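S.K.: turn this into a structure:
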Amino acid sequence: MIPDFPRMTGTPFTPADFDAVRVNRTAAERRAASLTARRSVKKEWQAAWLLRAVTCIDLTTLAGDDTPGRVARLCAKARAPLRPDLLDALGLEPMTVGAVCVYPTMVPHAVRALEGSGVPVASVATGFPAGLTPLPLRLEEIRYAVGEGAAEIDIVITREHVLTGRWSALYDEIAAMRAVCGAAHMKAILATGDLKTLSNVYRASMVAMQAGADFIKTSTGKENVNATLPVSLTMLRALRDFQARTGQKVGFKPAGGLKTAKDALAWLILMKEELGTRHMMPDLFRIGASSLLGDIERQIEHHVTGRYSAANRHALA
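M.R.: From the prediction side, this is the model:
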């Protein structure tokens, strides 16, 4: 999908935008819990929302035993995420996922496998998942992934900067990464499970956007706690505040722990309630997942046939 808005440029470092913010965890948790309790999507509307979720998935493999063959199979699923008989029953044209996300060395294999599909290749970089390699090496990793054909780069921040309140250092680091990304869109992974407080999550989100991040992303998927609704709500409130101040649109990506169709619906409801329908499109919303697609396809089959199938009928690849 080609965005209908200018790309993020960021702003100068402005601590006044976040210094005084304190997030009430109890209130955030109460608001997050109310979202799915007060809202539900049923029948054909649920199927439509799940189809939207498919187009927003960053289909991901980030395993130590990744091979070109595994990546090629994942890319085949990205090209055709739903079985043709299900699309025919719904009267739909073929669709694709939002992107395929891999390690830098797997980028050229993914690029070849996705040629002509329109599906972009995203790559994690900057010492993923810890982000504790020296900054010059992290910047070089971005250059490598972009040079191999990655159209999107998922960077990780230095959590130490957040935990010690070194906000200008965090801004400088992310701005340097954005500069090296060039035309590739940058998603800033905040690793929110490591940031201790929701106030830190809000401040890190704001700094990342000021530094030019095209998306802010919850997690690497490797932390003990990954994407949660209270954390996502906090990030979306920061995103909304930033957009109100600057007029610049920023995307959001939850990742880690989203495995079921019910999870996808919960985050779509959050996007709808907090930011509106426009932010439910793949140029502003992505879901980082590896196993989620199989459950969504299973739910779509239930909508079409009235029967639940075994999970192994909807293998990822």
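
S.K.: drop to CA atoms for contacts and neighbour counts, all remaining ones
M.R.: Will do.

S.K.: tell me who's in contact with the residue nearest the centre of the chain.
M.R.: A centroid search over the chain (C-alpha atoms, centre = their mean) returns Lys253, at 2.5 Å, as the residue closest to the centre. Shown in contact with Lys253 (C-alpha atoms under 8 Å, 6 or more residues apart in numbering): 215-218, 285-288.

S.K.: closest one to Ala76 out of these, please.
M.R.: The closest of the contacts of Lys253 to Ala76 turns out to be Gly288 (C-alpha to C-alpha; 17.4 Å).

S.K.: and the strands in the chain?
M.R.: 57-60, 99-102, 121-124, 152-156, 185-189, 215-217, 251-253, 287-289 (DSSP state E).

S.K.: Gly306 is nearest to which of these?
M.R.: strand 57-60 (25.0 Å).

S.K.: who are the packing partners of the closest one?
M.R.: strand 99-102, strand 287-289 (3 or more C-alpha pairs under 8 Å, 6 or more residues apart in numbering; DSSP states H and E).

S.K.: can you say which of these is packed in most?
M.R.: strand 99-102 (a mean of 29; mean count of other C-alpha atoms under 10 Å).

S.K.: name the helices or strands packed onto that strand?
M.R.: strand 57-60, helix 68-79, strand 121-124.

S.K.: and the second one, what's buried?
M.R.: Which is helix 68-79. Within helix 68-79, the residues that qualify as buried by neighbour count (16 or more other C-alpha atoms under 10 Å) are 70-72, 74-79.

S.K.: stretch 114-128 now?
M.R.: Of the residues in stretch 114-128, those buried (16+ other C-alpha under 10 Å) are 114, 119-128.

S.K.: just the contacts of Lys253 now: which is nearest Asp17?
M.R.: Ile216 (16.7 Å).

S.K.: ok, that closest one - contacts?
M.R.: 187-190, 205, 208-209, 235, 250-253.

S.K.: for those residues, which one is nearest Leu50?
M.R.: Lys253 (16.4 Å).

S.K.: quick one: the closest one from Ala130, how far?
M.R.: 18 Å (C-alpha to C-alpha, to the nearest Å).

S.K.: compare with the first, here's sequence two:
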Amino acid sequence: MESFVLVGDARGVSTLTTDVASSNAALRGFLHGLPGVDKVGADARAAMLGTRSIKTTAKRQAIDLAISMVDLTTLEGADTPGKVRAMCAKAVHPDPSNPDVPRVAAVCVYPDLVAEAVQAVRGSGVKVASVATAFPSGRSSLEVKVTDTALAVAAGAHEVDMVIDRGAFLAGDYLKVFEEIVAIKAACGDAHLKVILETGELATYDNVRRASWLAMLAGGDFIKTSTGKVQPAATLPVTLVMLEAVRDFLATTGRKVGVKPAGGIRTTKDAIKMLVLVNETAGDGWLHPDWFRLGASSVLNDLLMQRQKQDTGRYSGPDYFTLD
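M.R.: The predicted structure follows:
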């Protein structure tokens, strides 16, 4: 699909942001001035790329790359320190019997369990992410959201996954959403900010594109499809639209932003489809955990099983790897 670059694209993100975020009307004018998404074309291209297959050595490399991009996550009301420690042990050594298996990119927990996770992964290179801002609904005051973020960062979180106010976005109050992201980004300090769009509630691909640009203009380091609590979540067409957005944002502003599809990615085949989509849409510069993540804890066991099949020629039983 064609890329979109603003006329006079060398101004940089700060100048562009100052221009378009001066008022809700200006922000609305910019976002609604983005080219509309050809839904039929996006669906068709995503379906076509989803048929690509990867064989032999390249498949092994793709599996290891996908493992290294996983954000291993537990976000349940019944989470305990013991469960978090067990998850962190798996994140650091996904297959304890094989030290060649790469570690995952990050673990993701609620703010009150950040300190436990930080201690458990210390020295491993695995990042600790925390959902904040009244996850997953985002229905709270800005003061509460900022406090939630600050507490997670103070506990040692390297990354914060925030949710946008979808109600405000769908009502056209783009400036409120923008200002909340700016405030949360400021509260993050040195921690990276992933902005969750909850694409399953945005209704149209045009809204996904607008929300992607809004999040990037406000300072998000990553744009993320979903909380994993709403369906549909990380579909191929939605991820395609977001990858086009980060590609075009880089061309327009010179700032690179990552992408994280989350929810519904369950098999090695699903993960590899995502890698193909990244390579063919944004380019191989995004094929790194710094720029692409898979929010898909359930996919890790399948990746490990497929990797072991590559090594031994046979599958292990379903209980060989720890359950998530």
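
S.K.: now the residue mapped onto the residue nearest to the centre of structure 1 from structure 2: how far from Asn24 of structure 2?
M.R.: For Lys253 of structure 1, the aligned position in structure 2 is Lys260, judged by TM-score structural alignment. In this view, Lys260 of structure 2 and Asn24 of structure 2 are 27 Å apart by C-alpha to C-alpha.

S.K.: same check, this time on Pro289 of structure 2
M.R.: 34 Å.

S.K.: more neighbours, those two?
M.R.: Using other C-alpha atoms under 10 Å, the more surrounded residue of Pro289 of structure 2 and Asn24 is Pro289, with 21 against 16.

S.K.: in this structure that one contacts Asp64, no?
M.R.: No. Using C-alpha atoms under 8 Å, Pro289 of structure 2 is not in contact with Asp64; the gap is 11.4 Å.

S.K.: what's the burial count for Thr197 of structure 1?
M.R.: Neighbours of Thr197 of structure 1 using other C-alpha under 10 Å come to 16.

S.K.: counterpart of it in structure 2?
M.R.: Aligned by TM-score structural alignment, Thr197 of structure 1 pairs with Thr204 of structure 2.

S.K.: same check, this time on Arg278 of structure 1
M.R.: Using TM-score structural alignment, Arg278 of structure 1 lines up with Gly285 in structure 2.

S.K.: pull the number of nearby residues for that match.
M.R.: Gly285 of structure 2 has 12 nearby residues by other C-alpha under 10 Å.

S.K.: for Lys224 of structure 2, see how far away it is.
M.R.: 18 Å.

S.K.: next: Ile54 of structure 2.
M.R.: Counting by C-alpha to C-alpha, the gap from Ile54 of structure 2 to Lys224 of structure 2 is 26 Å.

S.K.: quick check on these two: which one has the bigger neighbour count.
M.R.: Lys224 (30 against 15).

S.K.: surely the more buried one and Val257 touch.
M.R.: No. Applying C-alpha under 8 Å, one finds Lys224 of structure 2 not in contact with Val257, separated by 10.7 Å.

S.K.: end to end on stretch 105-119 of structure 2, go ahead and measure it.
M.R.: 16 Å.

S.K.: whoops, I mixed them up, stretch 307-317 of structure 1
M.R.: 22 Å.

S.K.: pull the residues that contact that stretch.
M.R.: Counting by C-alpha under 8 Å, 6+ apart, 73-74, 76-77, 290-291, 293-295, 297-299, 301-302 sit against stretch 307-317 of structure 1.

S.K.: how close does the residue lying closest to Thr9 of structure 1 once chain neighbours are set aside sit to Thr305 of structure 1?
M.R.: Distances taken as C-alpha to C-alpha, 6 or more residues apart in numbering put Gly212 closest to Thr9 of structure 1, at 5.4 Å, once the chain neighbours are dropped. Here the criterion is C-alpha to C-alpha. By it, Gly212 of structure 1 lies 46 Å from Thr305 of structure 1.

S.K.: now check structure 2 for the residue matching Thr96 of structure 1.
M.R.: Under the alignment (TM-score structural alignment), Thr96 of structure 1 pairs with Arg103 of structure 2.

S.K.: now do the same contact list for the closest residue to its match other than its chain neighbours.
M.R.: Once flanking residues are discounted, Arg103 of structure 2 sits nearest to Val92: 5.0 Å by C-alpha to C-alpha, 6+ apart. Under the criterion of C-alpha under 8 Å, 6+ apart, the neighbours of Val92 of structure 2 are 103-104, 121, 124, 126.

S.K.: counterpart of Val92 of structure 2 over in structure 1?
M.R.: Checking with TM-score structural alignment, Val92 of structure 2 has Arg79 as its match.

S.K.: ditto for Thr147 of structure 2
M.R.: By TM-score structural alignment, Thr147 of structure 2 lines up with Glu140.

S.K.: quick one on the thing from earlier: export the helices and strands packed on strand 57-60 of structure 1 to TSV and tack on distance to Leu265 of structure 1?
M.R.: Below are those laid out as TSV (distance: least, C-alpha to C-alpha, whole Å):
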stretch	distance to Leu265 of structure 1
strand 99-102	19
strand 287-289	11
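
S.K.: between those, which gets nearest to Asp19 of structure 1?
M.R.: strand 287-289 (29.2 Å).

S.K.: contacts for that closest one next, please.
M.R.: 53, 56-60, 253-259.

S.K.: if you set the cut-off to 10 Å instead, what comes out?
M.R.: Defining contact as C-alpha atoms under 10 Å, 6 or more residues apart in numbering, one finds that strand 287-289 of structure 1 is touched by 53-61, 97-101, 217-221, 227, 252-260, 264, 267-268.

S.K.: list buried residues within those.
M.R.: 53-61, 97-101, 217-221, 227, 252-260, 264, 267-268.

S.K.: for the residue nearest to Leu198 of structure 1 when sequence neighbours are not counted, give me its contacts.
M.R.: Excluding the flanking residues, the one nearest Leu198 of structure 1 by C-alpha to C-alpha, 6+ apart is Val23, at 5.8 Å. Counting by C-alpha under 10 Å, 6+ apart, Val23 of structure 1 touches 197-203, 234.
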